[in-house]
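Q: I'll drop the sequence and a predicted model, then ask my questions.
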Amino acid sequence: MANSYELTATVRERAGKGAARAARRAGLVPAVIYGDKKPAVSINLPIKESTLIFSKGGFLSHVGTIDLNGEKLSVIAKDFQLHPVKDTLMHVDFLRVGAGSTLTVEIPVKFLNEETSPGLKRGGVINVVRHTVEMNVPANAIPEALVIDLAEADLGSSQHISAVTLPAGCTPTITDRDFTISTIIAPAGLKEADEASEEGEA
């Protein structure tokens, strides 16, 4: 997958809280790039551009490019801090993405064919157990989402990871069980009606 964003950074000569606070006062986001068996590098990023990219979503699951003094580094954000009031970025930890590397990321879940699901048409609702699934994925082929098809999902059904067509080279980090991603449950009113009907038949 092509790198989804690019940011121009400058080297932060001094590390520590004092240097980070000075960067923020100057309208910059302090960040660190580490990994790929290379020394960690402290950098500063433009706050406006960085926060805009963050606000688009998928910040922790998209590979980006950091232009550092003309050297373009492939990275993925592993952690971040937000301002408690302004919701702007205050700090970012980036992991270098080497050629052929595998990453562990949270992949969002997407549901299809909700309008034709028998369970939902009968008034059921989706109970999402996992909004994201932690996956081991190729750095150059991170899927945008795991797709759950609800076309035949009826009341009481469960959708497990085994029912998902996983992209090539992608595996869940949980391997010891066929874990549940979602279920189709009946609303309280429908349950009560079914129970009353069963009692009448009895």
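A: That came through, no problem. Numbers count the residues shown, from 1 in each chain.

Q: From here on, just use CA atoms for contacts and neighbour counts.
A: Fine.

Q: Asn136: what's its closest spatial neighbour, skipping adjacent residues?
A: Of all residues not flanking Asn136 in the chain, Thr104 sits nearest, at 4.5 Å (Cα to Cα, 6 or more residues apart in numbering).

Q: let's bring in a second one:
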Amino acid sequence: MSNAITASKREQTGSLNALRRDGKIPAVLYGKGITPQLLTVRENEAQKGIELNSFIDLKVNGQTHRVMVRDIQKDPIKSSLLHIDFLKVEMNHPLEAEVSIRLTGEAPGVKGGGVLQHQLRSAVVKALPSSIPEVLEANVSSLQIGDSVTVEDLKIPEDVELLHITPETVIASVVPPAKAEEETEETEELSDTDKTE
């Protein structure tokens, strides 16, 4: 996703809550070779045009900056936007970004009574801005109860590097239902009791 939005400079003084009540979202623009700038973005414009890791042409006082949405802070209850970080990017220089991991397919182990657990929901990648994927997909279509899908099962483009993670890291697994686990634990406890008696 890529589009253009307009931002305005803001003073460091003043209430951020007052800005939000006025329909403006506080933001900051930073990056190599520029002084960090405090900004505001109209809420209605931000709601339709901003997603984490998306690239945007940010217009500020007549200048256009190619930026990545580096961070979005939201109200945990209302889900309204509280703050946005814009990182100015150079398209010929690689950068790091956190990318969500989405599960695809249906695990047959779930149909058999198992529970699908999604342990790893994002990963940090390094690539040129134009090569950073919007999402990484992990296919769970072959998972039976007791099976798992790991980082090495991800299909990573050749020009994208995964950081701070090992190939053996589990992304998702199908585990037995809790009731079955509890029955197993009770059986083991009774067995241990019999041995001590």
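A: Okay, I see it. It should be emphasised that the depicted structure is a prediction, and the values quoted were computed from it without experimental measurement.

Q: After superposition, what is the TM-score?
A: TM-score for the superposed pair, counting by TM-score structural alignment, normalised by the length of structure 2: 0.78. Supporting figures: 186 aligned residues with a Cα RMSD of 2.9 Å.

Q: returning to that earlier point: give the aligned equivalent of the residue nearest to Asn136 of structure 1 in structure 2.
A: Structural alignment places Thr104 of structure 1 opposite Glu96 in structure 2 (criterion: TM-score structural alignment).

Q: Then Val11 of structure 1?
A: Using TM-score structural alignment, Val11 of structure 1 pairs with Lys9 in structure 2.

Q: any idea which helix or strand comes after the longest strand seen in structure 2?
A: Selection of the longest strand in structure 2 by residue count, based on DSSP state E, yields strand 63-74. Beyond strand 63-74 of structure 2 on the C-terminal side, the first helix or strand identified by DSSP states H and E is strand 81-88.

Q: Next, the angle strand 63-74 makes with that next one.
A: With axes from the mean of the first three to the mean of the last three Cα atoms, to 10 degrees defining the directions, strand 81-88 of structure 2 sits at 140 degrees from strand 63-74.

Q: Show me what strand 81-88 of structure 2 is packed up against.
A: Contacts defined by 3 or more Cα pairs under 8 Å, 6 or more residues apart in numbering; DSSP states H and E place strand 81-88 of structure 2 against strand 24-31, strand 63-74.

Q: Same list (those strands) but as JSON lines, adding mean neighbour count.
A: As requested, those are exported to JSON lines (neighbours: other Cα atoms under 10 Å):
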{"stretch": "strand 24-31", "mean neighbour count": "21"}
{"stretch": "strand 63-74", "mean neighbour count": "17"}
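
Q: Switch those strands over to JSON lines; also include distance to Glu183 of structure 2.
A: Putting these into JSON lines (distance: least, Cα to Cα, whole Å) gives the following:
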{"stretch": "strand 24-31", "distance to Glu183 of structure 2": "52"}
{"stretch": "strand 63-74", "distance to Glu183 of structure 2": "42"}
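
Q: How about the contacts made by Ala4 of structure 2?
A: For Ala4 of structure 2, the contacting residues are Gly49, Ile56, Asp57, Leu58, Lys59, taking Cα atoms under 8 Å, 6 or more residues apart in numbering as the criterion.
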